[in-house]
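S.K.: only geometry, no sequence info:
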């Protein structure tokens, strides 16, 4: 069994979780990554998706997050999310609204760079929707 480490999940509204955990799977901008105790320090941006937390109690918890940063340090992992809510409390309408907004951003894009950014966000939101089983 893995050793516990300190984990905090913070959104602009509140601190959602602050406790010792065994592992955290994070949807990083460059792909998913798993953090365990003594992980090498680094920082990553986060794409919309599901953060899966395995607390010391063992029952996995899932949170939908929309963007932010993950900071892995010797003291543990901190995720600063633009939006973070427990996955089981996600209203499918929220994801649909986010997808609609991303589709509008894609349609309104004026250049290749903004089109690429909007298309990537739309793709990530659709992945999150599939991960939530919606």
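M.R.: Perfect, thanks for sending it. Quick caveat: nothing in here was measured; it's all calculated off a predicted structure.

S.K.: From now on I want contacts and neighbour counts done on CA atoms only, so please keep to that.
M.R.: Will do.

S.K.: Now find how far off-centre the longest strand seen in the chain is within its chain.
M.R.: Taking DSSP state E as the criterion, the chain has its longest strand at strand 15-28. Computed by C-alpha atoms, centre = their mean, to the nearest Å, the chain-centroid distance of strand 15-28 equals 10 Å.

S.K.: Packing partners of it?
M.R.: The helices and strands touching strand 15-28, judged by 3 or more C-alpha pairs under 8 Å, 6 or more residues apart in numbering; DSSP states H and E, are strand 5-10, strand 31-35, strand 42-46, strand 49-55.

S.K.: which one of those is the most hemmed in?
M.R.: strand 49-55 (a mean of 22; mean count of other C-alpha atoms under 10 Å).

S.K.: following that strand, which helix or strand comes up?
M.R.: Heading C-terminal from strand 49-55, the first helix or strand you meet, by DSSP states H and E, is strand 61-65.

S.K.: Just give me the neighbour total for residue 112.
M.R.: Look at residue 112: counted by other C-alpha atoms under 10 Å, it has 9 neighbours.

S.K.: put this beside the first:
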């Protein structure tokens, strides 16, 4: 699935990933391919991405945001 992370200044990250683990208001949740349409508010924590072409996971410390899943496209606004 494609992920795009946007902050106030630019596109922070854009790539294909296998999974995303994100800090929601009620705890961490995971997004996998073919996930149902979904919108969540994110709280402070660590966003964990597993890139499809890289064996090393990517961890990004965030201070809240919004996450949307729609048709294997995940958009995250920080």
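M.R.: Received the coordinates, thanks. Computed from a predicted model, the values in this text were never measured in an experiment.

S.K.: and of the helices and strands packed on strand 15-28 of the first structure, who's closest to residue 70 of the first structure?
M.R.: The minimum distance between residue 70 of the first structure and those falls on strand 42-46, with 5.2 Å, by C-alpha to C-alpha.

S.K.: which residues of the second structure does that closest one align to?
M.R.: Alignment of strand 42-46 of the first structure against the second structure: residues 38-42, by TM-score structural alignment.

S.K.: quick one: that stretch to the first structure mean distance?
M.R.: Here the mean offset of stretch 38-42 of the second structure against the first structure after fitting is 0.4 Å, by mean C-alpha distance after the TM-score superposition for the first structure.

S.K.: Give the closest residue to the most centrally placed residue in the first structure in space, chain neighbours not counted.
M.R.: For the first structure, the residue nearest the mean C-alpha position is residue 65 (3.9 Å; C-alpha atoms, centre = their mean). With C-alpha to C-alpha, 6 or more residues apart in numbering as the criterion, residue 65 of the first structure has its nearest non-adjacent residue at 4.4 Å, and that residue is residue 84.

S.K.: Please look at that neighbour and residue 11 and confirm they touch.
M.R.: Yes. Using C-alpha atoms under 8 Å, residue 84 of the first structure is in contact with residue 11, at 5.8 Å.

S.K.: higher neighbour count, those two?
M.R.: Taking neighbours as other C-alpha under 10 Å, residue 84 of the first structure and residue 11 compare with residue 84 leading, 27 against 19.

S.K.: ok, that one to residue 46 of the first structure distance?
M.R.: According to C-alpha to C-alpha, to the nearest Å, residue 84 of the first structure and residue 46 of the first structure sit 12 Å apart.

S.K.: Now the common contact residues for these two.
M.R.: residue 66 (C-alpha atoms under 8 Å, 6 or more residues apart in numbering).

S.K.: residue in the second structure matching the residue nearest to the centre of the first structure?
M.R.: In the second structure, the residue matched to residue 65 of the first structure (TM-score structural alignment) is residue 62.

S.K.: I figured its match hits residue 47, correct?
M.R.: Yes. Between residue 62 of the second structure and residue 47 a contact is recorded at 6.8 Å, counting by C-alpha under 8 Å.

S.K.: Sweet, I'm off.
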